[in-house]
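Undergrad: kindly return the folded structure for what I paste below:
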Amino acid sequence: MTSFPYGVVRVVIMQNGFNRFGNFNNRSPLRTLVNPQEIRKSWRSGGPVITGSIIVVCVAVWLIEIILRFLAPEAYMDFVFGGVVSPSLVLMNPWRIFTSMFLHSTNVLHVLFNMMALWSVGPLLERLMGHWQYCALYFISGLGGAVGLTLWAVIEPAPGWYTYALGASGAIFGLFGAVMVVFRRVGADIRPMLIWIGINFLMPFVISGIAWQAHVGGFVTGIALTELLTNGIPRLKRKSVATRMWIYGGFIVAALIVILVLCNMSNPRLNLSL
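TA: This is a model prediction of the structure:
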């Protein structure tokens, strides 16, 4: 493999009719998410195993939240607030960056909308990039979402540092950015997708409580990482996508961690603990 598989992108577009954003590869049967034989078959054929696994985990965690909220409210509060991400806690409890990506509010629209968005773009990217490269893109974009929240806390300290966020949307916006880069490179019509992304970016102005900062952070991270994968150092273009993901993904992660550390120099909670 000498470059990002643009030929595969074109074939996938032609085979699946990806001229509309809503038509991304969503034809995979749901049985591939629960049947071990189907999972193995789907893995070998480049099917959406990682995407399906993320959806299953997010929905399962959401159901646990619902059960706890009605049967054990105190346990529900411990469960949720023990996993949400907050700029003031991101260095002291770095695991929150990832646990928050599997938590959603108990409003069914939150988890439903996010999982539908993930299923609309995830299978295509997973097929194009490979399972583990796609998985890396997803979680690195989620890290970018946490960095977006932290950068905003520096700009707007109150209540920025004590903002709590949960949900997969930061990582999903990273996938939006990745699809936009790839489709633009192959000359596909991305206008419907841009409209969809624009609507999502405008939602915080209509619905309160949406962490738009995480959306922006994930989106920018997804674009930056995919741009490097597709248009990075010429000498690395002969390397496989997996190798380039290790190199560029590692660079992006290191850069995001440096940004987090620098931002936390003004973290009031961290300064108090010192």
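
Undergrad: for the rest of this, base every contact and every neighbour count on C-alpha atoms.
TA: OK.

Undergrad: list the contacts of residue 232.
TA: Counting by CA atoms under 8 Å, 6 or more residues apart in numbering, residue 232 makes contact with nothing.

Undergrad: mind checking how far it is from residue 244?
TA: Taking CA to CA, to the nearest Å as the measure, residue 232 falls 9 Å from residue 244.

Undergrad: longest helix in the chain, please.
TA: helix 131-155 (DSSP state H).

Undergrad: hmm, who's touching the following helix or strand past it?
TA: Heading C-terminal from helix 131-155, the first helix or strand you meet, by DSSP states H and E, is helix 157-160. Residues from elsewhere that reach helix 157-160 (CA under 8 Å, 6+ apart): 87, 149, 150, 152, 153, 154.

Undergrad: and helix 157-160, how far from the chain's centre?
TA: A distance of 24 Å separates the centroid of the chain from that of helix 157-160, by CA atoms, centre = their mean, to the nearest Å.

Undergrad: which other residues reach the helix or strand following that helix?
TA: Next in sequence after helix 157-160, counting helices and strands by DSSP H and E, comes helix 169-186. With contacts defined as CA under 8 Å, 6+ apart, helix 169-186 is touched by 6, 9-10, 101, 114, 117-118, 121-122, 125, 137-146, 189-190, 193, 197, 214-223, 225-227, 230.

Undergrad: list buried residues within those residues.
TA: 9, 101, 114, 117-118, 121-122, 125, 137-146, 190, 193, 197, 214-223, 225-227, 230 (16 or more other CA atoms under 10 Å).

Undergrad: so which of the contacts of helix 157-160 is the most crowded?
TA: residue 150 (31 neighbours; other CA atoms under 10 Å).

Undergrad: show the contacting residues for that residue.
TA: Taking CA under 8 Å, 6+ apart as the test, what residue 150 contacts is 86, 87, 88, 160, 161, 260, 263, 264.

Undergrad: run the last query once more with 7 Å
TA: 87, 260, 263 (CA atoms under 7 Å, 6 or more residues apart in numbering).

Undergrad: secondary structure and distance to residue 180 for those - can I get that in a markdown table?
TA: Below are the contacts of residue 150 laid out as a markdown table (DSSP: H, G, I helix; E, B strand; the rest coil; distance: CA to CA, whole Å):
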| residue | secondary structure | distance to residue 180 |
| --- | --- | --- |
| 87 | coil | 28 |
| 260 | helix | 26 |
| 263 | helix | 29 |
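
Undergrad: please give the structure of this sequence too, so both can be compared:
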Amino acid sequence: MRMPTKQQIRYQWERGGPVITWALIIACVAVWLVEVLAGFLSPVLQNWLIVQGMAAPATMVREPWTIVTSMFLHAPNSILHILFNMIALYSVGPELERLMGHWRFLGLYMISGLGGALGLMTWGVLAPGGQGWRYAAYGASGALFGLFAALLVVYRRIGADIRSMLVWMAVNFALPFVVGGVAWQAHVGGFVVGGLLTWLLVAGVKPWRGKSLKWRMQVYGWGVTVLVIALILALNTANPYAGLL
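TA: Below you'll find the model as predicted:
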């Protein structure tokens, strides 16, 4: 398969093609291949890469970059994790990218991933016996569930039939409890934050509904980002490991 030329990428960009969606897929697959290669070279190196990049409530505030790096890591010893997530991304990404525009779609994706981190931090506080603070996760699922929520909000807004989507989302939410070892907390956090941001964009404050989508994304996007970061910092005050690590 040949790589697309600059002219082809520009053509897709100008016509609302899924340029950012493909860029995210390529980035996630590239990182996964690095993980796999590291495993062939040294299992210790592979483990170090994952540990350094995954998001853990106990260290998230001290190592905030892990909120981003964890979104591009996937289980290196199985193709199912990366395959399922990338199929999910391609199933909803192009439609949202076309509706929102490239950069606004990327903003929604990253803010939803931040929501996934908030879900992990919330579990750190709520989990019995403090076990949530010792939890760690990686994968694009938090951001993806934000996209699921966004599409649900948009389809509901335009009156489209969402019954099949609701069934599909219910299966995805139930999957962690069947399979095990899946960070459902990040799924919930990403879903809530992505849904909230999209609801604000399509409805939100009544006097602002006439503003451009670009303006609304700037105001609501940064507003939700600041709110989520503030909540993460507030939850971290209950972190028993904050002063130890």
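
Undergrad: hang on, the earlier thing: and the contacts of helix 157-160 of the first structure as TSV, adding distance to residue 36 of the first structure?
TA: Below are those laid out as TSV (distance: CA to CA, whole Å):
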residue	distance to residue 36 of the first structure
87	39
149	38
150	40
152	43
153	44
154	47
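
Undergrad: and the residue mapped onto residue 150 of the second structure from the first structure, how far from residue 189 of the first structure?
TA: Correspondence of residue 150 of the second structure to the first structure, assessed by TM-score structural alignment: residue 178. Distance of residue 178 of the first structure to residue 189 of the first structure, computed by CA to CA: 15 Å.

Undergrad: repeat for residue 203 of the first structure
TA: Per CA to CA, residue 203 of the first structure is found 23 Å from residue 189 of the first structure.

Undergrad: what segments of the first structure are helices?
TA: Using DSSP H, helices in the first structure cover 6-16, 36-44, 49-71, 73-81, 96-99, 108-129, 131-155, 157-160, 169-186, 191-202, 212-231, 241-263, 268-273.

Undergrad: what's the closest of these to residue 30 of the first structure?
TA: Ranking these by proximity to residue 30 of the first structure (CA to CA) places helix 49-71 first, at 8.4 Å.

Undergrad: the closest one vs the second structure, average offset?
TA: In the superposition against the second structure, helix 49-71 of the first structure averages 0.6 Å from its aligned positions (mean CA distance after the TM-score superposition for the first structure).

Undergrad: can you check stretch 253-263 of the first structure too?
TA: Per aligned residue, stretch 253-263 of the first structure averages 0.8 Å (mean CA distance after the TM-score superposition for the first structure).

Undergrad: what separation is there between the residue nearest to the spatial centre of the second structure and residue 113 of the second structure?
TA: The second structure has residue 143 as the residue nearest its centroid, 1.4 Å off, counting by CA atoms, centre = their mean. Per CA to CA, residue 143 of the second structure is found 4 Å from residue 113 of the second structure.

Undergrad: OK, contacts around the nearest residue to residue 211 of the first structure once chain neighbours are set aside?
TA: Nearest non-adjacent residue to residue 211 of the first structure, counting by CA to CA, 6 or more residues apart in numbering: residue 165, 6.5 Å away. Neighbouring residues of residue 165 of the first structure by CA under 7 Å, 6+ apart: 84, 85, 86, 211.

Undergrad: neighbour count and distance to residue 34 of the first structure for those residues - can I get that in a markdown table?
TA: Output for the contacts of residue 165 of the first structure, formatted as a markdown table (neighbours: other CA atoms under 10 Å; distance: CA to CA, whole Å):
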| residue | neighbour count | distance to residue 34 of the first structure |
| --- | --- | --- |
| 84 | 24 | 28 |
| 85 | 26 | 30 |
| 86 | 25 | 33 |
| 211 | 19 | 32 |
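
Undergrad: quick revisit: how close does the longest helix of the first structure sit to the second structure?
TA: Helix 131-155 of the first structure, aligned to the second structure and superposed, deviates on average by 0.4 Å (mean CA distance after the TM-score superposition for the first structure).

Undergrad: in the second structure, which residues correspond to that helix?
TA: Against the second structure, helix 131-155 of the first structure falls on residues 102-126 (TM-score structural alignment).

Undergrad: likewise stretch 211-229 of the first structure?
TA: Aligned using TM-score structural alignment, stretch 211-229 of the first structure spans residues 183-201 in the second structure.

Undergrad: now do that stretch: distance to the chain's middle.
TA: Distance, centroid of stretch 183-201 of the second structure to centroid of chain: 9 Å (CA atoms, centre = their mean).

Undergrad: map the residue nearest to residue 211 of the first structure across to the second structure for me.
TA: Under TM-score structural alignment, residue 165 of the first structure pairs with residue 137 in the second structure.

Undergrad: kindly report the same for residue 60 of the first structure.
TA: Taking TM-score structural alignment, residue 60 of the first structure has residue 30 as its aligned residue in the second structure.

Undergrad: which residues touch that match?
TA: Contacts of residue 30 of the second structure (CA under 7 Å, 6+ apart): none.

Undergrad: any idea how many residues pack against residue 136 of the second structure?
TA: The burial count for residue 136 of the second structure: 17, using other CA under 10 Å.

Undergrad: what sits up against stretch 255-273 of the first structure?
TA: The set of residues external to stretch 255-273 of the first structure that reach it, using CA under 7 Å, 6+ apart, is 88, 144, 147, 150, 151, 154, 161.

Undergrad: do that again at 8 Å, thanks
TA: Residues outside stretch 255-273 of the first structure that contact it (CA under 8 Å, 6+ apart) are 88, 89, 91, 143, 144, 147, 150, 151, 154, 161.

Undergrad: run the chain-centre distance for stretch 105-114 of the second structure.
TA: So, by CA atoms, centre = their mean, the centroid of stretch 105-114 of the second structure is 6 Å from its chain's centroid.

Undergrad: show residues contacting it.
TA: Contacts to stretch 105-114 of the second structure, defined as CA under 8 Å, 6+ apart, come from residues 20, 67-68, 71, 96-97, 140-147, 189-191, 193-194, 197, 221, 224-225, 228.

Undergrad: rerun that using 7 Å as the cut-off
TA: Contacts for stretch 105-114 of the second structure (CA under 7 Å, 6+ apart): 20, 67, 71, 96-97, 142-143, 146-147, 190, 193-194, 225.

Undergrad: likewise for stretch 79-95 of the first structure?
TA: For stretch 79-95 of the first structure, contacts defined as CA under 7 Å, 6+ apart pick out 96-97, 99-100, 149-150, 153, 161-166, 267, 269.
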